[in-house]
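Chemist: Fold the following.
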Amino acid sequence: MNIDTALKEAMSISGAVGVALVDYESGMSLGTAGGGDWLNLEIAAAGNTEVVRSKLRVMSALTLNDSIEDILITLHRQYHMIRLLDAVKSRTSLFLYLVLEREVANLALARHYLKRIEADLQV
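Modeler: Below you'll find the predicted structure:
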């Protein structure tokens, strides 16, 4: 599936408010959907790039021979999910960033759907 289709699929997840496909080397979004006045996805993408880079540095410092599947930030009213695309399979430095309305979202299902989207995404 292409980027636009992947973003539309992510926005169909129950509780989805916004989604972005982001390159964590540059901090730039390759595409966004949703968002709005209170959720600037471009700013969020750049900021979450720093979260990913920081976690990768910590893993390197600890010499962990592992990879990140996803990072979850839990707010009082929202979930912010960062799903790193499998770098071995896709040879990319990309992640999907999804914001969910906590009262509506099912976190387990959202993680499952993002994993499926990742598997089908062609960049």
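Chemist: contacts and neighbour counts: CA atoms only from here.
Modeler: Fine.
Chemist: for the chain, what spans make up the helices?
Modeler: 3-11, 41-61, 87-90, 107-120 (DSSP state H).
Chemist: and residue 77, which of these is closest to it?
Modeler: Nearest to residue 77, of all these, is helix 107-120, at 12.9 Å by Cα to Cα.
Chemist: Tell me the buried residues in the closest one?
Modeler: By neighbour count on 16 or more other Cα atoms under 10 Å, the buried set for helix 107-120 is 107, 110, 111, 113, 114, 115, 117, 118.
Chemist: ok, so of these, who is nearest residue 88?
Modeler: Nearest to residue 88 among the buried residues of helix 107-120: residue 118, at 12.8 Å, using Cα to Cα.
Chemist: compare with the first, here's sequence two:
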Amino acid sequence: MAMTPKELLNQLMQTEGAMCAALVDYNSGMLLESVGSGMDLELAAAGNTEVVRAKMKTMKSLGMQGTIEDILITLTHQYHIIRPVEKHDGLFIYYVLDRSRANLAMARRKVLEAESQTAI
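Modeler: Alright, predicted model coming up:
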């Protein structure tokens, strides 16, 4: 059964250590939906849009084939996962976890599973 964006994000928040999650349009940098707290998600959406654009531009410049599956940013106290939505070009999921409580492998799997069930 397909999930709405809000349902997808709420499902991600059930993961141990989850702090916040968002659905972002990387063409505009706009935050489309968000849940959780701990940071300014509108600012994070705009900033991480630049991360996705930079990686896509670099891949194109290098003549690399394929697509981005996910981008992992490891900070001292947090994990940040950026995952483009495969079925909807131009959108990505942004997911922030508390590093001391989260299981990174499980979080990445949750994002993959949730993303595959999303109807936007």
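Chemist: rewinding a little: most tightly packed of the helices of structure 1?
Modeler: Comparing those on average neighbours per residue, with mean count of other Cα atoms under 10 Å, the densest one is helix 3-11 at a mean of 19.
Chemist: Where in structure 2 does that helix align, residue-wise?
Modeler: Counting by TM-score structural alignment, helix 3-11 of structure 1 falls onto residues 5-13 of structure 2.
Chemist: List of residues touching that stretch?
Modeler: 18-23, 33-36, 110-111, 114-115, 117-120 (Cα atoms under 8 Å, 6 or more residues apart in numbering).
Chemist: Pull out the buried residues from these.
Modeler: Looks like those have 18-23, 33-36, 110-111, 114-115, 118 buried, using 16+ other Cα under 10 Å.
Chemist: Check those and tell me the two furthest apart.
Modeler: Using Cα to Cα, these span at most 20.3 Å, a distance reached by 19 and 118.
Chemist: how about the helices of structure 1 in JSON lines, adding distance to residue 78 of structure 1?
Modeler: Converted to JSON lines, the helices of structure 1 look like this (distance: least, Cα to Cα, whole Å):
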{"stretch": "helix 3-11", "distance to residue 78 of structure 1": "15"}
{"stretch": "helix 41-61", "distance to residue 78 of structure 1": "14"}
{"stretch": "helix 87-90", "distance to residue 78 of structure 1": "27"}
{"stretch": "helix 107-120", "distance to residue 78 of structure 1": "11"}
